[in-house]
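Colleague: Compute the structure for the input listed below.
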Amino acid sequence: MTQQTVGTELTFTQGLSAADRLILTDDAVEFLAELVSKFTPQRNELLAARVDVQAAIDRGGLPGFISEMASIREGDWKIRGIPEDLRDRRVEITGPVERKMVINALNANVKVFMADFEDSLAPSWDKVIDGQINLRDAVNGTISYTNEAGKIYQLKPDPAVLIARVRGLHLPEKHVQWRGEAIPGGLFDFALYFFHNYRQLLENGSGPYFYLPKTQSWQEAAWWGEVFSFTEDRFDLPRGTIKATLLIETLPAVFQMDEILYHLRDHIVGLNCGRWDYIFSYIKTLKNHADRVLPDRQSVTMDKPFLSAYSRLLIKTCHRRGAFAMGGMAAFIPSKDAEKNAWVLDKVRADKQLEADNGHDGTWVAHPGLADTVMAVFDQVLGERRNQLEAMREQDAPITAEQLLEPCEGERTEAGMRANIRVAVQYIEAWISGNGCVPIYGLMEDAATAEISRTSIWQWIHHEKSLSDGQLVTKALFRQMLNEEMLVIRQEVGEARFNAGRFDEAARLMERITTQDELIDFLTLPGYELLA
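Modeller: Presented below is the predicted three-dimensional model:
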């Protein structure tokens, strides 16, 4: 492995190509190095604090509201404000930062494109660098793509507003090291996107906007606030130029939404119900609590009491502070079969109607083919308004910790367990092969859904739960089903695809992380070791 230092404390673990140097210019690397040296030590302390919090819950405690923060929750304050081009976010599309995807997403019938360096991108070095190039070209209006058949993709006039989602605090960028350690992936993504695009974004009448994932505490939000303020000062920008929307997709964070908004108040414009990751976090956080084991993933829907409470509390909290409350993901993919497609659109319409009626300001889709359907739902509810900031949900009784932690009713079925295995293995195989956003059985799967699939089974094994037909869920039963479902996957994808892929490696990783006694926090961490 060649070690290459570029005039700073940062070390690159491989030689830099011409494409790499388009993004890793001397000035950009200097800025990245400043951020890394200033903010990595505190980030490491924040990750250590996560471990301490989880250990207390593992010993039988439960997360809850922080009594010492009552003055913030009860105070009468608001966030700094929302830029003009972010005031209407009724439909947002998400997807990885691949060139054709970026063009199609920005051209879709949506208000915002969340370009993703996180859960829908497998962060191989080439993909991360190409993603930065693609977003820079999109911001400059020069992006185009020609496919193998010669079809040219270009930006239409008036594209969607661009927001970049950076990697979570826990994810490293292993190709860049500082003092012998991989640097934080989120700082890498933030520094390079900001550095190369902030001037042009502001000239375009927009700004450097970010989505922040996987936050677990107000202290982590405050850390990002310090990163943003430092950056604004360094580049002589007014306070609040950088704007962020933060995903509430971990169970600990749902109890700290006021505090998160408060400590990011100069920069935050809203919170988002990251529902898939939230379900995964519910399982992971409460993994030792036998009375809170979730049923089949398919039956954990937003009308379940603990998820309904989460959505309503997020709306009420955000709107009280002048911040947006964004709804969750519609992961369905339109079908070419007319009858199946009608069913898909009905399911999506009902889900989004619930969000719009609850008071969400907008919502997510994973596929451009859903945009018109979802846009129509929000258009009807919003009428002449651009958002629902005035929907205060004052009729709601206070939402309690008990409601947010309430166990979820539903069956654990053999079919559900087998589906979990097939989804997780196929997703892991795609991810370690470099593709983080995968259509599987009519849903656009990203890391969060695979996480639910494998942690559910781990939890059922750990607490010796039975399936609805009486079978005890054991490591042996799981291994038997895994072997059987591998044959199903082989049949479904075909011999050629199976043999050319990395399915055996994926199955081995799935087996390891599902049967070991300690639950692994994120499958993307061991997965990253298998990625170029």
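Colleague: from here on, contacts and neighbour counts on C-alpha atoms
Modeller: OK.
Colleague: What are the buried residues along the strand or helix carrying Ala222?
Modeller: Assigned by DSSP states H and E, Ala222 belongs to helix 218-234. Buried residues in helix 218-234, defined by neighbour count with 16 or more other C-alpha atoms under 10 Å: 218-225, 227-229, 231-232.
Colleague: and if you look at stretch 125-133?
Modeller: Using 16+ other C-alpha under 10 Å as the test for burial, stretch 125-133 gives Trp125, Lys127, Val128, Ile129, Asp130, Gly131, Gln132, Ile133.
Colleague: So which of those are in helices?
Modeller: Among these, the ones falling in helices (DSSP state H) are Trp125, Lys127, Val128, Ile129, Asp130, Gly131, Gln132, Ile133.
Colleague: Which residues are in contact with the fifth one?
Modeller: When you say that, I think you mean Asp130. Ala19, Val97, Glu98 (C-alpha atoms under 8 Å, 6 or more residues apart in numbering).
Colleague: that older thread, same list (the buried residues of helix 218-234) but as JSON lines, adding distance to Thr455.
Modeller: Formatted as JSON lines, the buried residues of helix 218-234 follow (distance: C-alpha to C-alpha, whole Å):
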{"residue": "Trp218", "distance to Thr455": "26"}
{"residue": "Gln219", "distance to Thr455": "27"}
{"residue": "Glu220", "distance to Thr455": "24"}
{"residue": "Ala221", "distance to Thr455": "26"}
{"residue": "Ala222", "distance to Thr455": "29"}
{"residue": "Trp223", "distance to Thr455": "29"}
{"residue": "Trp224", "distance to Thr455": "29"}
{"residue": "Gly225", "distance to Thr455": "32"}
{"residue": "Val227", "distance to Thr455": "33"}
{"residue": "Phe228", "distance to Thr455": "34"}
{"residue": "Ser229", "distance to Thr455": "37"}
{"residue": "Thr231", "distance to Thr455": "38"}
{"residue": "Glu232", "distance to Thr455": "40"}
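Colleague: here's the other one to compare against:
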Amino acid sequence: MTTPTAPPTTAPIQTTQQGPAIEVTGPLRDRYDEILTPEAIAFLTELHHRFASRRHDRLADRMRRRFEIGNGHDPRFREDTAHIREDAEWQVAGAGPGLEDRRVEITGPTDPKMTINALNSGARVWLADQEDATSPTWKNVIEGQLSLRDAIRGELSFTSPEGKEYRVTAERTPTIVMRPRGWHLPEKHISFVDRAGRRTSASGSLVDFGLYFLHNAQSLIDNGRGPYFYIAKIESSEEAKLWDDVFSFSEEYIGIPHGTIRATVLIETLPAAFEMDEILFELRDHCAGLNAGRWDYIFSIIKNYRGRGARFVLPDRSEVTMTVPFMRAYTELLVQTCHKRGAFAIGGMSASIPNRRDPEATARAIEKVAADKNREAGDGFDGTWVAHPDLIPTALAEFDAVLGDRPNQVDRQRDDVHVEARDLLDLHIGRPITAQGVRDNVSVAIRYLEAWLRGLGAVAIDNLMEDAATAEISRSQVWQWIHQDRSTQEGTPITAEYVEGLITQVLAQATRSAGDRFEDAAEIFREVALQEEFPTFLTLGAYSRFLVDEA
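Modeller: Here you go, the predicted model:
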């Protein structure tokens, strides 16, 4: 597949099928009709007809829960679901074909070049990311689907603007696990009529899932694997139940056996950490495991406790490591919960990445990644994430040393782990906020947002891989430090005026080029970090107001 060059059209696609009428208003470029087929539109219509209202109910639940936490009601293990946690008998479906060994998974966006690189990487699994590593331009959403479709059929190729050709050459390619957008994200280029009779944006989750599943499920099965998904931003077992119902309906819709779909749920929100058993239970017929989504988890803690006082203020982002008490409690509970239920526990992604132009920086990155993966393997995780192909040998060596010839260590039960609610909420780290830490947050957030507005969702900044989750930490820390009247270690009060000065510095020092989006990025940062209100996700307002597709 080559990059489409034909001029777009804007003819709407509609369905007359019963239920909310789906309308596609995004530009229809070359080959988009291979994804936006009448069959696909009909399937999206059915998904929204059956599940869109429940999605809104679950999002309303999130708002209520955040309000309760903000008003002093800490999350806890639910009393009404204690019977699920106490029943030792039930198990999840576990690994599907091609998911038995997940010791190293590579993550990344789904453009043709990155798809080919991932499939040639030597990883066991590729997380094909339509969420935090993808800027949701219409081009990225649909052409990402085209990349996946072609790759699954062995038809993908790509020629760069410089004339370099890319093809899949690996004899054994990773098993694809696709990550659709979270429940909170809309798709503004596709609309439907909601339960109140209003035309509104479609669900990004249902669009991403529906298009990928309908076009590829049977081909994946024929290839000896299956339709597998990473589920992002879950906050409750009720949200997991909604996904399970989507899966069951979709399997029936195309006539494949119940339980063919396998899902790995990212535990990347604080409320979800208190419902791991329940989430596995609701998805048990379709569940392969849980993943420790570390960066979004940190963001979720800041978001939920941003107004609760100094006890809940975290220091510099670089000091919030996987070895601090609340992160240790969260990850150890995840491994124990997964293995008790026959589920895989997948570790998170180290932010450090190699720099081929800087051997010393590369050596430091490899050392940090090796230590991180050594800890995960030793804790009982069955696999882990990397964001760069050069880190696969490092991660693989650490897991090989623990696993040996075994494909996983699900049999390691971790009966030694005893985590209580207070352990998950022990946010004391005892480190300061520094002037450099504040500046780094401002710089990273603005530079990432600028790239995101140009269509890049995963960006290397200062030898770290940044995506939407790490940008969320950066801006939410700034917001919290301002509103909790924090000062830097050097004695400078962290105020909106102080941060404005840092914004000016970042813009002055940025490497500018024609068509850059730094001014827009700074404006978004001001809205999500300096205003009185705290937007729940920085991408929501940026998506609706600033993310513009090129014609």
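Colleague: Overlay them and tell me the TM-score.
Modeller: The TM-score (TM-score structural alignment, normalised by the length of structure 1) is 0.97; 525 aligned residues with a C-alpha RMSD of 1.3 Å.
Colleague: Distance to Phe306 of structure 1 added to the ones in helices among the buried residues of stretch 125-133 of structure 1, as TSV?
Modeller: Shown next, in TSV, are those (distance: C-alpha to C-alpha, whole Å):
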residue	distance to Phe306 of structure 1
Trp125	39
Lys127	37
Val128	36
Ile129	39
Asp130	40
Gly131	36
Gln132	38
Ile133	41
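Colleague: Endpoint to endpoint, stretch 87-99 of structure 1 covers what distance?
Modeller: Across stretch 87-99 of structure 1, the terminal residues are separated by 27 Å (C-alpha to C-alpha, to the nearest Å).
Colleague: I would like the residues contacting it, please.
Modeller: So stretch 87-99 of structure 1 is contacted by 101-102, 105, 110-117, 120-121, 127, 130-132, 134-135, 143-145, 361-368, 371, 374-375, 378, 386-387, 436-437 (C-alpha under 8 Å, 6+ apart).
Colleague: Which stretch of structure 2 lines up against it?
Modeller: Under TM-score structural alignment, stretch 87-99 of structure 1 corresponds to residues 100-112 of structure 2.
Colleague: And for stretch 346-356 of structure 1?
Modeller: Going by TM-score structural alignment: stretch 346-356 of structure 1 matches residues 367-377.
Colleague: Check the mean deviation of that stretch from structure 1.
Modeller: Compared with structure 1 after fitting, stretch 367-377 of structure 2 has a mean deviation of 0.5 Å; criterion: mean C-alpha distance after the TM-score superposition for structure 1.
Colleague: can you list contacts of that stretch?
Modeller: Stretch 367-377 of structure 2 has contacts (C-alpha under 8 Å, 6+ apart) with Gly347, Ser350, Ser352, Gly383, Thr384, Leu391, Thr394, Ala395, Glu398, Phe399, Val402.
Colleague: which of those residues has the most neighbours?
Modeller: Gly347 (31 neighbours; other C-alpha atoms under 10 Å).
Colleague: Map that residue onto structure 1.
Modeller: Counting by TM-score structural alignment, Gly347 of structure 2 lines up with Gly327 in structure 1.
Colleague: returning to that earlier point: so which bits of the match of stretch 346-356 of structure 1 are buried?
Modeller: So, applying 16+ other C-alpha under 10 Å, buried residues of stretch 367-377 of structure 2: Lys368, Val369, Ala370, Asp372, Lys373, Asn374, Arg375, Glu376, Ala377.
Colleague: from what I can see Val442 of structure 2 touches Thr504, true?
Modeller: No. Using C-alpha atoms under 8 Å, Val442 of structure 2 is not in contact with Thr504; the gap is 10.2 Å.
Colleague: what's the mean deviation for the longest helix belonging to structure 1 versus structure 2?
Modeller: Assignment by DSSP H gives helix 26-58 as the longest helix of structure 1. Here the mean offset of helix 26-58 of structure 1 against structure 2 after fitting is 0.7 Å, by mean C-alpha distance after the TM-score superposition for structure 1.
Colleague: Where in structure 2 does the helix or strand just after that helix fall?
Modeller: Toward the C-terminus, helix 26-58 of structure 1 is succeeded by helix 70-74 as the next helix or strand (DSSP H and E). Helix 70-74 of structure 1 lines up with residues 82-86 of structure 2 when matched by TM-score structural alignment.
Colleague: For the stretch 101-250 of structure 2, which segments count as helices?
Modeller: 112-119, 138-152, 204-222, 237-254 (DSSP state H, counting those that start in this stretch).
Colleague: Could you do the stretch 201-350 of structure 1 as well?
Modeller: Ranges of helices in the stretch 201-350 of structure 1, per DSSP H, counting those that start in this stretch, are 218-234, 251-254, 257-263, 275-285, 305-320, 338-358.
Colleague: Quick one: residues in contact with the helix or strand following the longest one.
Modeller: Translated: helix 338-358 of structure 1. Per DSSP H and E, the first helix or strand lying C-terminal to helix 338-358 of structure 1 is strand 362-365. Strand 362-365 of structure 1 is contacted from outside by 88-94, 325-331, 352, 355-356, 371, 378, 387, using C-alpha under 8 Å, 6+ apart.
Colleague: Repeat that for stretch 269-278 of structure 1.
Modeller: Counting by C-alpha under 8 Å, 6+ apart, 79, 81-82, 214, 243-251, 311, 314, 318, 323-329, 448-449, 451-452 sit against stretch 269-278 of structure 1.
Colleague: Specify, as a residue range, where stretch 377-394 of structure 1 falls in structure 2.
Modeller: Against structure 2, stretch 377-394 of structure 1 falls on residues 398-415 (TM-score structural alignment).
Colleague: which residues are contacting the matching stretch?
Modeller: Stretch 398-415 of structure 2 has contacts (C-alpha under 8 Å, 6+ apart) with 100-103, 335-336, 338-340, 342-345, 370, 373-374, 377-378, 380-383.
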